[in-house]
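> Structure for the following, please:
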Amino acid sequence: MSKCLWTPFISSVLIVGSAASYYLLSDYQRLETQQALMAAVSFEQLSASEISDKRILTLQDKLYDDKQNAKLWFQLGNAYLYNGEYDDALLVFDYSIRLTTEPTAIHYAAKASALYYARGQHLTAEVKALLEQALSLQPNNQTALMMLAANEFMNVRYQHAIDLWVQLLDSDQQGLDRISIINSINQAKQFIK
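Alright, predicted model coming up:
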């Protein structure tokens, strides 16, 4: 073939090759989209417990590859806590705290929650110490104040419970269930009368 004939031939091969690549790529993207939709549909059909179990397995797989990741340990602790596996949550929160350079109030409050439920919803000395540690780092920690207020309410110390709930409301934190807290305050006030 002469030089003149090669140019159109190469151009046509490039055009056909590009079109085939584009077609295969779009096919691949379509396949990915279909797989994502199928995964979402099967995910929607799972119960809350199954979703939680799946989340735990996913986090465990990630931790297998990155055992020193304090954030993943903390997420796994929360997943265990949500799933009612309190002893596992305690163990995992300990790992998270040990691996975190400067643990926060959120770490200590989460561990206190797991311990509280692991001990049959009793505010033991260890739970109180963890809550105090959380509040020393963040005086208006939502988890710590809510646990303490609920404990005061259950032990018929209504005014102290009200004071803790008011402290929480006055903190102007995002994500507070203000209506629920106000309802709890009003209920406690009725018992005081």
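> only C-alpha atoms for contact and neighbour calcs from this point on.
Fine.
> From the chain's centroid, how far away is the strand or helix carrying residue 89?
Taking DSSP states H and E as the criterion, residue 89 maps to helix 86-99. For helix 86-99, the separation from the chain centroid amounts to 14 Å (computed by Cα atoms, centre = their mean, to the nearest Å).
> ditto for stretch 90-108
Counting by Cα atoms, centre = their mean, stretch 90-108 comes out at 14 Å from the chain centroid.
> which residues touch that stretch?
68-74, 76-77, 110-111, 114-115, 130-131, 133-138, 141, 143 (Cα atoms under 8 Å, 6 or more residues apart in numbering).
> buried subset of those residues?
70, 72-74, 76-77, 110-111, 114-115, 130-131, 133-135, 141, 143 (16 or more other Cα atoms under 10 Å).
> Check which element follows the lengthiest helix in the chain along the chain.
For the chain, the longest helix by residue count, based on DSSP state H, is helix 3-44. The C-terminal neighbour of helix 3-44 among helices and strands, as given by DSSP H and E, is helix 48-65.
> What's the first helix or strand after that following helix?
Downstream of helix 48-65 (by DSSP H and E), the next one is helix 70-82.
> Could you also give me the structure for this next sequence, so I can compare it with the first?
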Amino acid sequence: MTEFVLLLALMALTLGVILFWPRSLRSTVTHGRQAQEAEAIYAQQCRQAESALADPALAQALQRELEKDILPAPAAVEVQAGRPSGRMALLLWVSVVLLSGGAYVLSGDYHRVRAGIAAIQNDPFSELTPLQKEDRRLEKLKASLRATPEDSVLWAELGEQYLLLNAYDHATKAYERALALRGENAELLSALATVLYYRDGQHLSADARALIDRALAQDPGEVSALMLLASDAFFAADYARAIDIWQTLLDGGSPRINRVKLIEAIQTARMMQQNAMP
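Next up, the predicted model:
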């Protein structure tokens, strides 16, 4: 509705410019024609004065008087013929501004910007820092778990949230609780091994290896478990093993993997392998 009203206003303004602007043009033409007629009369009077008066000085004095009486002021003529009135200039400026604004309002960009602003205003976390947002999500998960404490999915999400905050002890307890509720699960075992891996400074401890072995016993293609093994091999300079594991993941075609990143990792490992050769 707003856009329709604006369109009508723009049409009315444009019509006004079309109707009134020619008057300004006609006025300019009229002033120019009057100036030409005045010059013709002035020239005729000067010729008559020269023929009637024998004294050149008197003729020149009369010509100066005729010039004052007949010819319009040059500045006034220039202003009238060279530019429109101030009111018309203002009207033209307003029409350009409104037409530009109207084109933007009626375009799709305007609606997309409004939708984006509305989305930000409706987001309860929009004014929070990334860490504060994670804390808010953590509190929401805790509130949900108070209502449904036997939900293993929520406990797993809580463990992931604690891992993002580097709260490894809390993440360990959350994943252990999820395992206790769901039972032996390859993804949960791998997630718990990931927590231990980062807690120990990206070192694969005996406890983490035991969890990985349990995960792979259930699912030999479990992505997180294999990624941990590949990372550990790469940082131990066992590039051949890292390449083999990453290639296995690529061949498996799991939707959980990032193929571009895996290919880059394999290429990097091959370069490191070549540089390490004597």
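> on that earlier part again, where does the helix holding residue 89 of the first structure end up in the second structure?
The aligned range for helix 86-99 of the first structure in the second structure is 168-181, by TM-score structural alignment.
> Give me the aligned partner of residue 114 of the first structure over in the second structure.
With TM-score structural alignment as the criterion, residue 114 of the first structure lines up with residue 195 in the second structure.
> Buried residues, the helix or strand where its match lies. List them.
Using DSSP H and E, residue 195 of the second structure falls within helix 186-199. By 16+ other Cα under 10 Å, the buried positions in helix 186-199 of the second structure come out as 186-197, 199.
> likewise stretch 48-60 of the first structure?
Neighbour-count burial for stretch 48-60 of the first structure [16+ other Cα under 10 Å]: 52, 55, 56, 59, 60.
> I'd say the last one and residue 76 touch.
Yes: between residue 60 of the first structure and residue 76 there is a contact under Cα atoms under 8 Å: 7.5 Å.
> separation between the residue nearest the centre of the second structure and residue 99 of the second structure?
The residue lying closest to the centre of the second structure (Cα atoms, centre = their mean) is residue 113, at 9.1 Å. Distance of residue 113 of the second structure to residue 99 of the second structure, given as Cα to Cα, to the nearest Å: 19 Å.
> again, but for residue 176 of the second structure
64 Å.
> quick one: stretch 5-21 of the second structure aligns where in the first structure?
Using TM-score structural alignment, stretch 5-21 of the second structure finds no match anywhere in the first structure.
> no no, stretch 125-143 of the second structure
The aligned range for stretch 125-143 of the second structure is 43-61, by TM-score structural alignment.
> ok, and what's touching the matching stretch?
Contacts for stretch 43-61 of the first structure (Cα under 8 Å, 6+ apart): 72, 75, 76, 79, 80, 82, 83.
> What is the neighbour count of the closest residue to the fifth one other than its chain neighbours?
The one in question is residue 80 of the first structure. Nearest non-adjacent residue to residue 80 of the first structure, counting by Cα to Cα, 6 or more residues apart in numbering: residue 89, 5.1 Å away. Residue 89 of the first structure sits with 28 neighbouring residues when counted by other Cα atoms under 10 Å.
> And for residue 8 of the first structure?
11.
> any idea what it aligns with in the second structure?
Checking with TM-score structural alignment, residue 8 of the first structure has no match.
> before we move on, back to that, between the contacts of stretch 43-61 of the first structure, which is closest to residue 126 of the first structure?
Nearest to residue 126 of the first structure among the contacts of stretch 43-61 of the first structure: residue 80, at 19.9 Å, using Cα to Cα.
> and the longest helix for the second structure?
Longest helix in the second structure, counting by DSSP H: helix 2-52.
> which helices and strands sit right next to that helix?
Counting contacts by 3 or more Cα pairs under 8 Å, 6 or more residues apart in numbering; DSSP states H and E, helix 2-52 of the second structure packs against helix 56-70, helix 74-82, helix 86-106.
> Now do that helix and helix 74-82, the angle between them.
If you take axes from the mean of the first three to the mean of the last three Cα atoms, to 10 degrees, helix 2-52 of the second structure sits at 140 degrees to helix 74-82.
> what is the orientation angle of helix 2-52 of the second structure with helix 86-106?
Going by the same axes, to 10 degrees, helix 2-52 of the second structure makes 150 degrees with helix 86-106.
> on that earlier part again, got the buried residues of stretch 48-60 of the first structure as TSV, with distance to residue 36 of the first structure columns?
Converted to TSV, the buried residues of stretch 48-60 of the first structure look like this (distance: Cα to Cα, whole Å):
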residue	distance to residue 36 of the first structure
52	19
55	17
56	20
59	19
60	22
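> Secondary structure class of the equivalent of residue 156 of the first structure over in the second structure, three-state.
Here residue 156 of the first structure is matched to residue 237 in the second structure, going by TM-score structural alignment. What DSSP: H, G, I helix; E, B strand; the rest coil gives for residue 237 of the second structure is coil.
> measure residue 237 of the second structure to residue 6 of the second structure for me?
68 Å.
> Likewise for residue 43 of the second structure?
On the measure of Cα to Cα, residue 43 of the second structure and residue 6 of the second structure end up 56 Å apart.
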